[in-house]
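*Asks:* For reference, the sequence and a predicted model appear below.
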Amino acid sequence: MNALLTLGALNGALAVMLGAFGAHGLKARVSPADLAIWETASQYHFYHALALLLAGLLARQFSAGAAITAGWVMFAGMVVFSGSLYLLVLSGQRWLGAITPLGGVALIVGWLMLAWALFRSVD
């Protein structure tokens, strides 16, 4: 759970840095459509950095291994979803968009696992 908390905090900082880079460093270099893709990546990155913190705190509160697993699934989804979009914009390789939904599925599964962990832990 400490790893999830640390990853959550570090990814929160990284999401803010990448969001600022997109807003200031990429604005004049990429198309408005690519800038919107970057913004989506950084928003989901930030939301799921917070979700990692939540999963870590819930695992600590309820001693729920399922919350830890949910956090790791979310982390993997965040890397694939946001990472593929960041790389798509930076590299121009449009095929990367084909793997983005796999990350989205992992994010959804992570949230469902977190819901299950909470359901099982509530008295």
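*Replies:* Cool, got the structure.

*Asks:* From here on, just use CA atoms for contacts and neighbour counts.
*Replies:* Noted.

*Asks:* where do the helices sit along the chain?
*Replies:* For the chain, the helices defined by DSSP state H cover 2-20, 32-62, 65-91, 100-121.

*Asks:* Could you look over those and pick the most buried one?
*Replies:* Highest mean neighbour count among the helices of the chain (mean count of other Cα atoms under 10 Å): helix 65-91, with a mean of 23.

*Asks:* putting a second one here so we can go through both:
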Amino acid sequence: MNTRFYLVFAALSCLVSVAFGAFGAHALKAMVTPERLTVWHTGVLYQMTHSLGLFMLVAASAWLAPVLQKWAARFLVAGIIIFSGSLYLLVLTDTPALGAITPIGGVSFLLGWLLLALAALKKQA
């Protein structure tokens, strides 16, 4: 697994999450409905949570089966991009159809966490 890539991705994703949270709380607040602002903040929350999860996954490398860890990381990254990204685009473009893509990101998150659990269970001592 390319741990440097995942550490850099997680750090930059946390940075974007903080920036987008501030943007939503200040600039975006005046431009969109309260319902759309809630959607935006859901994207921010999930992005931050799963970015921190990605940090945890890298930090726990010694206790994880490598192949499953790699796939867990890939699914968490995909989830961050697809889930949060689709919500951000939905709000910025006012395109509700993008909401149909969001569950794909949610499933990616679920698979990432499941694979992380399996990676811990399958690690040979």
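*Replies:* Okay, I see it. Computed from a predicted model, the values in this text were never measured in an experiment.

*Asks:* re earlier: Leu26 of structure 1: which of the helices of structure 1 is closest?
*Replies:* Nearest to Leu26 of structure 1, of all these, is helix 32-62, at 7.3 Å by Cα to Cα.

*Asks:* related to what we said a few turns ago, export the helices of structure 1 to TSV and tack on distance to Leu26 of structure 1?
*Replies:* Formatted as TSV, the helices of structure 1 follow (distance: least, Cα to Cα, whole Å):
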stretch	distance to Leu26 of structure 1
helix 2-20	9
helix 32-62	7
helix 65-91	9
helix 100-121	21
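
*Asks:* Trace Leu88 of structure 1 over to structure 2, please.
*Replies:* Using TM-score structural alignment as the criterion, Leu88 of structure 1 maps onto Leu90 of structure 2.

*Asks:* quick one: its match from Val107 of structure 2, how far?
*Replies:* Look at Leu90 of structure 2 and Val107 of structure 2: by Cα to Cα, to the nearest Å, they are 18 Å apart.

*Asks:* List the residues that contact the equivalent of Gly105 of structure 2 over in structure 1.
*Replies:* Using TM-score structural alignment as the criterion, Gly105 of structure 2 maps onto Gly103 of structure 1. For Gly103 of structure 1, the contact set (Cα atoms under 8 Å, 6 or more residues apart in numbering) comprises 76-82.

*Asks:* let's go with 7 Å and repeat that
*Replies:* Residues near Gly103 of structure 1 by Cα atoms under 7 Å, 6 or more residues apart in numbering: 77-78, 80-81.

*Asks:* excluding its backbone neighbours, what's nearest Val105 of structure 1?
*Replies:* Gly77 (7.2 Å; Cα to Cα, 6 or more residues apart in numbering).
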